[in-house]
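Dropping a prediction and its sequence here:
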Amino acid sequence: MVVKSELEKLGMYCITVETGQVEVLGNLSDHQLRYFKAALLNAGLELIEDRKKILIERIKAIVLDMIDNSDYPLKTNFSLYLSEMLNLDYTYLANVFSAMQGITVEHFIIANKIRRVKELICAKELNLTEISWKLNYSSVAHLSTQFKKVTGVTPSHFKYIECAGTLLPAMCEL
């Protein structure tokens, strides 16, 4: 909304506005671009112009959307899905991501799947079997092993601590 509003103030027509990208009709002058950047900064946003940074943000957005907004179990191979969505070779995507982020795409995906597992455990709407199915783990054991490797505790222990009310609030927000 902020992006669209600021562009309209500049007399620009937005063709599409999506997380991480905007397409406008026409070109911004240098003056308009400086104004737009300043307006975004005032709103707590940043204009990313570096192509590799843009690619990283698009990878993140696609992964997060797939993990967070799917009402159906994740059944797609992430590497294939990313390649198809971005129309680029996965090896290239993975190399750029690792070089710029300092972690692999796979570790980013795992960290965010575990974050989502925590959210789902805290929501108390699904059991571990349903959570493992929803996030495309091969089994509850696989989910539990990965969860413990990342967090240091089992999902059951995490749930017990959370239910006992002794959990630090930040733990459910991760």
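That came through fine.

C-alpha only now, for contacts and for neighbours.
Will do.

For the most centrally placed residue in the chain, which residues are in contact?
Centroid-nearest residue in the chain: residue 64, 2.7 Å away (criterion: CA atoms, centre = their mean). Counting by CA atoms under 8 Å, 6 or more residues apart in numbering, residue 64 touches residue 112.

If we use 10 Å, what do you get?
Taking CA atoms under 10 Å, 6 or more residues apart in numbering, we find residue 64 in contact with 58, 70, 108-109, 112-113, 116.

what ranges do the helices span in this protein?
For the chain, the helices defined by DSSP state H occupy 2-9, 30-42, 51-68, 78-86, 90-101, 105-123, 128-134, 140-151, 155-164, 169-173.

before we go on, here's another structure to hold up against the first:
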Amino acid sequence: ETDLKWADIISGELNLDYKYLSSLFSSVESITFEQYIINQKIERVKELIVYDELTLSEIAFQLHYSSVAYLSNQFKKITGMTPSQFKKSVEKNRKSLDEI
């Protein structure tokens, strides 16, 4: 569903066939456009987790995921860890101001 939405937006904005654009993108970036979008979304999820101002449910809603479970599965597939494992690893590696 989301991929079709992106396809419509991109091909509409550039007034070019999506299959052509997708093929061109893949030849330059060595990944599909869909994978690029997913990677960008996961990077945004990481930022929002680090900021620690939103719950995972709020992050999922903000980034148009159909569910928290879907976001978590995609996050683990890309990063190799769950969002909560990522958050713990960031907190573990963060130094307090006293340590700087």
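It's in. All figures in this text were calculated on a predicted structure; none of them were measured in a lab.

Can you lay out the helices of the first structure as a markdown table showing distance to residue 16 of the first structure?
Shown next, in a markdown table, are these (distance: least, CA to CA, whole Å):
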| stretch | distance to residue 16 of the first structure |
| --- | --- |
| helix 2-9 | 9 |
| helix 30-42 | 17 |
| helix 51-68 | 15 |
| helix 78-86 | 17 |
| helix 90-101 | 24 |
| helix 105-123 | 27 |
| helix 128-134 | 30 |
| helix 140-151 | 37 |
| helix 155-164 | 40 |
| helix 169-173 | 31 |
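
So for residue 22 of the first structure, which of those helices sits nearest?
Residue 22 of the first structure sits nearest to helix 2-9 of all the helices of the first structure, at 8.1 Å, using CA to CA.

And the closest one, how far out from the chain middle?
Taking CA atoms, centre = their mean, to the nearest Å, one finds helix 2-9 of the first structure lying 24 Å from the centre of the chain it belongs to.

about what we covered before: would you convert the contacts of residue 64 of the first structure into a markdown table that also reports distance to residue 23 of the first structure and neighbour count?
As requested, those are exported to a markdown table (distance: CA to CA, whole Å; neighbours: other CA atoms under 10 Å):
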| residue | distance to residue 23 of the first structure | neighbour count |
| --- | --- | --- |
| 58 | 14 | 18 |
| 70 | 26 | 12 |
| 108 | 27 | 17 |
| 109 | 28 | 16 |
| 112 | 28 | 18 |
| 113 | 30 | 23 |
| 116 | 31 | 20 |
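
can you tell me which of these lies nearest to residue 77 of the first structure?
Using CA to CA, the contacts of residue 64 of the first structure come closest to residue 77 of the first structure at residue 109, 11.4 Å.

residues contacting the counterpart of residue 47 of the second structure in the first structure?
Using TM-score structural alignment, the partner of residue 47 of the second structure in the first structure is residue 119. Residues in contact with residue 119 of the first structure, defined by CA under 10 Å, 6+ apart, are 68, 113, 171-174.
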